[in-house]
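K.L.:
This is a predicted model, with the sequence first.
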Amino acid sequence: MESVLLYILGVLIILVGLVVSIGLHEVGHLVPAKIFGVRVTQYMIGFGKTIWSRKKGETEYGVKMVPLGGYISMIGMFPPTAPGERATESTTGFIQQLSTSKEPARRARYFDTLVQDAREASADTIGAGDEDRTFYRLPVWKRIVVMLGGPVMNLILSVVLFAVLLMGIGTAQSTTTLSAVSECALSSTAGRTTCESGDPQAPGAAAGLQPGDRIMSIDGETMSSWEQLSAVIRDSAGDPLSVVVDRDGADVTVSLTPLLTERYVYDANGRPVERDGEEVVQDVGFAGISPTSELVQQPATAVLPAVGDAIGGVVNVIVNLPQRLVDTAVAAFGPGERDPNGPMSVVGVGRIAGEVAALDEVPIASKASAMLGILASLNAMLFVFNLVPLLPLDGGHILTALFEAVRRWFAKLRRKPDPGPVDSAKLMPLTFGVVIVLGAMSLLLIYADIVKPINLFG
């Protein structure tokens, strides 16, 4: 029962953290919009039916039933139809390219309707006297600031959370204190993990090493880290080593002779290295000992690299998203396993958080560290994902504003009239398509996280 409650607590912590992150993302849009004088009619957390709201000044603040997103409503998101131009003829460019003689007229009319409905909905938000408080009338740089505010807020949150995690709690690091000593020596390719009669005794057990021993030095060289200790053992197969350990406060010297055995080669991310479809192995020295781990606080200089690594990981997922989604679908509907480094939905993230919270014999500090790491990575994901240059994402609005700036610069350079704001309403068909794709992707990931969840704990 306690494990179930801890699991639910872990899920709730991540859900609340995600809602707070989304809320602050929207604050990042809200504050500069109000500073620049744009009329903001709504600030909402979630989607669907409103379950609570309160109006303060000219803005309604509220929470909706599905707290997995948010938005602010600014008046005049799209410019009106150009003077003298008929509304039904305003869909040029992208729409005209789709409305060729080879395309059904019904599709062209449908796209025209999308564009016109978006433009009219935007015009309906502008009340008398608010014509100068519209979003589209802002200078380009102010529109970019408003749209960058949300992602930047998530970036700041990620930095803060990583700072608390690394500098306050610390990260788990292997120590030179032993947690376990294997009874027998098995190669990585043995295909089993239990000892059988006839298996050679592991060098650590043969030397008399015990769990709790702290390795102080090897052949007179002080051991300050597990990495240093492991390197000596790997390079000393067949060579007797004089090992000094601290056992219950007393120094004990033992003779350890590492055994030459096959071990898998792993990359920097802890994944087996493959060559020609097979996992690579190498012959190295083996002692059959395992380290304990402890939380070690990191310096401030470790924070930004950690944020950078998180951002780089998200960028890698997005760049390879089509193939990763195919792999996810194949695993979800087939017998294969999910890639632990692949994309997942909020359902999968919540499940992992619940499993972390319910782990037995894990210190609370380690669980808190894992939770902060999840939230910090989520905010790094929100930062990167919202900058993807596609509407309706923030990056799409930023790209539109930059295109307008370039177009006006070229017009000025050629001494042509100011072309005015970009009619972004014409991109509504593309926006509609992006929403459909994102929705389908979300459904696939949620389904995969339910029927074939990513297993990080064996």
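P.N.:
Received the coordinates, thanks.

K.L.:
CA only for contacts and neighbour counts going forward, please
P.N.:
OK.

K.L.:
Helices of the protein, start to end?
P.N.:
For the chain, the helices defined by DSSP state H cover 2-35, 94-98, 105-124, 140-163, 203-207, 226-234, 303-319, 321-332, 346-358, 364-386, 394-413, 428-451.

K.L.:
got TSV for those, with distance to Leu178 too?
P.N.:
Compiled in TSV, those are given as follows (distance: least, C-alpha to C-alpha, whole Å):
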stretch	distance to Leu178
helix 2-35	28
helix 94-98	65
helix 105-124	65
helix 140-163	29
helix 203-207	10
helix 226-234	10
helix 303-319	28
helix 321-332	38
helix 346-358	24
helix 364-386	19
helix 394-413	50
helix 428-451	36
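
K.L.:
Neighbours of Trp52, how many?
P.N.:
For Trp52, the count of nearby residues is 11 (other C-alpha atoms under 10 Å).

K.L.:
Repeat that for Asp124.
P.N.:
By other C-alpha under 10 Å, neighbour count at Asp124 equals 11.

K.L.:
Next, find the distance separating it from Phe78.
P.N.:
11 Å (C-alpha to C-alpha, to the nearest Å).

K.L.:
again, but for Asp239
P.N.:
75 Å.

K.L.:
quick one, which of those two is more surrounded?
P.N.:
A count of neighbours by other C-alpha under 10 Å puts Phe78 above the other of Asp239 and Phe78, at 22 against 14.

K.L.:
Pretty sure the more buried one sits against Arg119.
P.N.:
Yes: with contact defined as C-alpha atoms under 8 Å, Phe78 counts as touching Arg119 (6.0 Å).

K.L.:
Use this one as the comparison:
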Amino acid sequence: KILGMDPEEEVGPEDFPHSYKGVSYARRFWIIISGSLSHLILALLIAFFAIWLIGTPVLTNTVGEVGTIIEESGEETPAYAAGLQPGDTILSMNGIGMSDWEEVRSFIVDHPGEEVRILVSREGEELELVARLKRLEGGNGFLGISPRTDTERYSFLGSLGETGRWWVEYSKGVFYSFYRVFNLSTLKQLLGISEPTMERPLTVVGISRIAGQLADEGMYPFLMFLSFLLLFLSYINLLPLPPLDGGHLMVIVVEKLTGKEIDMRKLYPVAVAVLAFFVILFLLALRLDIFNPINLP
């Protein structure tokens, strides 16, 4: 607890120079931001050591598994019917070169119902197979394969660069999750109006469940999930809303710009409203985590 940070706390003249209000605006800024900064640093350290010591999984254009039957219809998957086998490396589809899984996945999704010529490398030989992609309910194409995962290793400096890229991409994910909280579709899920999906707020119950599932998949996905959680906590605490740290930062900035001290007691109603929102959000999300838990594919 920082002396004088509670507006109800009495601070004597002899203690004022060392209290929260007695130090400079810059000192107050660093006091408030230190918690979020420590979460951010810890997230980056965990991500860096996971990337450097374990390596990142990379989805390749080599077939890992071939599905045999489509459960909903009982039909053979297009991949199985075409003769695709685990270990086949997809070189091209309809003459378009494929170098990674994302290119393969995008092509499949974008060509529902079409007949596709698939050139593969199998045990050193090139074979051309023909598959007719299924059309899923959402309109996407479906072949019925999953990729083989390889591990890409990085040097110390390479791991630093990869951690930076991870930070940028996961930060986008955090900000997108903020948007999802205030999205109409999320509200419908929380209120039980629509079917719950994987894109929804989670409580500690849901987070623990996902963490357990990822731990079964290996150390790397578990550590990266932990890093994401720390990154999320770092950013959400900086939202400019009392009683979050971001609310205190907003007060510091306003006081610095106006030269006038803000009575924090006047912000109590806002703080209560924010707390009430998070409590209600937690209870609604907890109901989903208990009765409609998320199972990772």
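P.N.:
Great, that's in hand. Since we're looking at a predicted model, the values are computed, not measured.

K.L.:
just to revisit the earlier point, what is in contact with Phe78 and Arg119 of the first structure at once?
P.N.:
Both Phe78 of the first structure and Arg119 are contacted by Ala425, under the criterion C-alpha atoms under 8 Å, 6 or more residues apart in numbering.

K.L.:
Could you count how many residues lie near the closest residue to Gly17 of the first structure other than its chain neighbours?
P.N.:
Once flanking residues are discounted, Gly17 of the first structure sits nearest to Leu375: 6.6 Å by C-alpha to C-alpha, 6 or more residues apart in numbering. The tally of other residues near Leu375 of the first structure (other C-alpha under 10 Å) stands at 23.

K.L.:
Count the neighbours of the equivalent of Ile54 of the second structure over in the first structure for me.
P.N.:
Using TM-score structural alignment, the partner of Ile54 of the second structure in the first structure is Ile169. Using other C-alpha under 10 Å, Ile169 of the first structure has 19 neighbouring residues.

K.L.:
Repeat that for Phe291 of the second structure.
P.N.:
By other C-alpha under 10 Å, 8 other residues sit near Phe291 of the second structure.

K.L.:
I'd say Val434 of the first structure and Leu391 touch.
P.N.:
Yes: at 7.3 Å, Val434 of the first structure and Leu391 qualify as touching, with contact defined as C-alpha under 8 Å.

K.L.:
Those two: who's more crowded?
P.N.:
Leu391 (22 against 16).

K.L.:
coming back round to it: closest to Ala250 of the first structure out of the helices of the first structure?
P.N.:
Of all the helices of the first structure, helix 203-207 sits nearest to Ala250 of the first structure, with 16.9 Å by C-alpha to C-alpha.

K.L.:
by contact count, what packs against that closest one?
P.N.:
With contacts defined as 3 or more C-alpha pairs under 8 Å, 6 or more residues apart in numbering; DSSP states H and E, helix 203-207 of the first structure has these neighbours: strand 250-256.

K.L.:
distance between the strand it packs on and the chain's centre?
P.N.:
46 Å (C-alpha atoms, centre = their mean, to the nearest Å).

K.L.:
Stretch 422-433 of the first structure too?
P.N.:
With C-alpha atoms, centre = their mean, you get 27 Å for stretch 422-433 of the first structure.

K.L.:
ok, now stretch 113-122 of the first structure?
P.N.:
34 Å.

K.L.:
Could you tell me how many residues sit around the corresponding residue of the second structure for Leu438 of the first structure?
P.N.:
Counting by TM-score structural alignment, Leu438 of the first structure lines up with Phe278 in the second structure. Phe278 of the second structure is flanked by 12 other residues according to other C-alpha under 10 Å.

K.L.:
Any idea how many residues pack against the equivalent of Ala368 of the first structure over in the second structure?
P.N.:
Under the alignment defined by TM-score structural alignment, Ala368 of the first structure is paired with Met219 of the second structure. Look at Met219 of the second structure: counted by other C-alpha under 10 Å, it has 13 neighbours.

K.L.:
ditto for Trp30 of the second structure
P.N.:
Neighbour tally, Trp30 of the second structure, other C-alpha under 10 Å: 12.

K.L.:
what do you get for the one 10 residues further on?
P.N.:
Counted with other C-alpha under 10 Å, residues neighbouring Leu40 of the second structure total 21.

K.L.:
how about the residue mapped onto it from the first structure, what does it touch?
P.N.:
Using TM-score structural alignment, the partner of Leu40 of the second structure in the first structure is Leu155. Contact analysis of Leu155 of the first structure by C-alpha under 8 Å, 6+ apart lists 379-380, 383.

K.L.:
what do you get for Asp339 of the first structure?
P.N.:
Contacts for Asp339 of the first structure (C-alpha under 8 Å, 6+ apart) come out as 328, 454.

K.L.:
Show me what it lines up with in the second structure.
P.N.:
For Asp339 of the first structure, the aligned position in the second structure is Thr197, judged by TM-score structural alignment.

K.L.:
Likewise for Gly348 of the first structure?
P.N.:
By TM-score structural alignment, Gly348 of the first structure lines up with Gly206.

K.L.:
What of Arg407 of the first structure?
P.N.:
Aligned by TM-score structural alignment, Arg407 of the first structure pairs with Thr258 of the second structure.

K.L.:
Against Thr203 of the second structure, how distant is the match of Asp339 of the first structure?
P.N.:
Per C-alpha to C-alpha, Thr197 of the second structure is found 15 Å from Thr203 of the second structure.

K.L.:
Glu102 of the second structure now?
P.N.:
Counting by C-alpha to C-alpha - Glu102 of the second structure and Thr203 of the second structure are separated by 31 Å.

K.L.:
Which of these two has more residues huddled nearby?
P.N.:
Thr203 (18 against 14).

K.L.:
quick one: the nearest residue to the more buried one once chain neighbours are set aside and Phe225 of the second structure, what's the gap?
P.N.:
Distance criterion C-alpha to C-alpha, 6+ apart; nearest residue to Thr203 of the second structure, sequence neighbours excluded, is Leu286 at 5.8 Å. Counting by C-alpha to C-alpha, the gap from Leu286 of the second structure to Phe225 of the second structure is 20 Å.
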